[in-house]
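In: need coordinates for the following:
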Amino acid sequence: MANDYGMIDVAEAERTPSASSGTDHVDLGSELGCTEMRPKVWDLSPGDAMSYHRQTEQEELYYVFSGPARIRIGDERMDVPEGAAIRIPPETPRQVFNDTDEEHRWLIIGAPPVENDGRDVEE
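Out: Predicted structure coming up:
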């Protein structure tokens, strides 16, 4: 339906800690009623890190709002400049982390919207 849309002010939205890593995020999927994707905004303070994981089914898009941010994909660790986007296929191990002195903000979108799709990767 053309008029079936939602909008929120991300700056004013409630942040909740991730069950696996404790990293604060805004669940845009829940807030906006998304049914075909799982978008979240993640705020990483210095020293924060998401779990090193892979997805079973979800392809994910990572976009850096503020950075440069840091990510680990497989065995490679890299800086990701502000405004950059990365696509990661389901089985590829990944981890967003902040080993800098600056705040990082990411938009991460997974599709299809599979609940509890992430799996920890053994180091």
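In: switch to C-alpha atoms for all contacts and neighbour counts from now on
Out: Will do.
In: mind listing what the closest residue to Gly83 other than its chain neighbours touches?
Out: Using C-alpha to C-alpha, 6 or more residues apart in numbering and skipping the chain neighbours, the partner closest in space to Gly83 is Val64 (5.4 Å). Going by C-alpha atoms under 8 Å, 6 or more residues apart in numbering, Val64 touches 80-85, 104-107.
In: now show me the structure for the sequence below, then we'll compare the two:
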Amino acid sequence: MKQSENKDYTAVNIGPLDEIKSHSLIHPISGKEVKGKVFLKELTKASGTEISFNALPPKTELGYFHIHNQDEETYIVLKGSGYYQVNEDCFPIEEGSIIRVAPEGVRSLCNSSDEELVYICVQSKMNSLEEHTTDDGSRVAYDSKMKAFV
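Out: Next up, the predicted model:
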């Protein structure tokens, strides 16, 4: 895994999407090895989000339902298809599907396809985003001759 950083950024390369399944970790609650998952908060030194890349093998399910106390999650499906369930609602998902779940939503997913289901999960404290998009940005001039920000 490649990484570079300074005081203003941390850059990490976890490798190609097709190799997400080579990552694994010990789940902090179950104590079991989870293959095809890599958390980015600590790797990137993030302070406002937890992001994970995930790969679920064909014809398998996540294996548990869960909720959160304060954090909402947004799931972004990059590859594959299956079903996502929130409370009693179960609906199909596929490449391009995006699902946001409130903390109290009981959630899980399954891969019903013959290919790997690859998705990103972004977790952040609900209602914590005070400014977003262009509201939180300011343009900074760059002088290409001086190769410096002015």
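In: if we can go back for a sec, from the contacts of Val64 of the first structure, which would you call buried?
Out: When neighbours are counted using 16 or more other C-alpha atoms under 10 Å, these contain these buried positions: 80, 82, 104-107.
In: next, format the residues you listed as a markdown table and append distance to Leu44 of the first structure and secondary structure.
Out: What follows is those, written out as a markdown table (distance: C-alpha to C-alpha, whole Å; DSSP: H, G, I helix; E, B strand; the rest coil):
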| residue | distance to Leu44 of the first structure | secondary structure |
| --- | --- | --- |
| Val80 | 14 | strand |
| Glu82 | 14 | coil |
| His104 | 5 | strand |
| Arg105 | 6 | strand |
| Trp106 | 8 | strand |
| Leu107 | 11 | strand |
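In: and the two most separated of the residues you listed?
Out: Using C-alpha to C-alpha, the two most remote members of these are Val80 and Leu107, lying 12.8 Å apart.
In: looking at this, Gly29 of the first structure is in a helix?
Out: Yes - the assignment for Gly29 of the first structure is a helix, going by DSSP: H, G, I helix; E, B strand; the rest coil.
In: ok, so what distance separates it from Thr92 of the first structure?
Out: 23 Å (C-alpha to C-alpha, to the nearest Å).
In: point to the residue nearest the middle of the second structure.
Out: Cys121 (2.7 Å; C-alpha atoms, centre = their mean).
In: can you classify that residue as helix, strand or coil?
Out: Assignment for Cys121 of the second structure (three-state DSSP): strand.
In: please pull up the equivalent of it in the first structure.
Out: Counting by TM-score structural alignment, Cys121 of the second structure lines up with Ile108 in the first structure.
In: tell me the spacing between Phe97 of the first structure and Ser30 of the first structure.
Out: Distance of Phe97 of the first structure to Ser30 of the first structure, computed by C-alpha to C-alpha: 24 Å.
In: pull out the buried positions in stretch 88-107 of the first structure.
Out: Applying 16+ other C-alpha under 10 Å to stretch 88-107 of the first structure flags 88-91, 93-98, 103-107 as buried.
In: figure out how far stretch 3-16 of the first structure is from the centre of its chain.
Out: In terms of C-alpha atoms, centre = their mean, to the nearest Å, the centre of stretch 3-16 of the first structure is found 16 Å from the chain centre.
In: residues in contact with that stretch?
Out: 23-27, 31-33.
In: just the ones in strands from those residues, please.
Out: 24-27 (DSSP state E).
In: number of nearby residues for the aligned partner of Leu28 of the first structure in the second structure?
Out: Leu28 of the first structure maps onto Leu40 in the second structure, with residues paired by TM-score structural alignment. Applying other C-alpha atoms under 10 Å, we find 17 residues neighbouring Leu40 of the second structure.
In: ok, Leu40 of the second structure to Phe91 of the second structure distance?
Out: In terms of C-alpha to C-alpha, Leu40 of the second structure sits 28 Å off from Phe91 of the second structure.
In: hang on, the earlier thing: hang on, isn't the match of Leu28 of the first structure packed against Gly48?
Out: No - using C-alpha atoms under 8 Å, Leu40 of the second structure is not in contact with Gly48, being 11.6 Å away.
In: many thanks, I have nothing further to ask.
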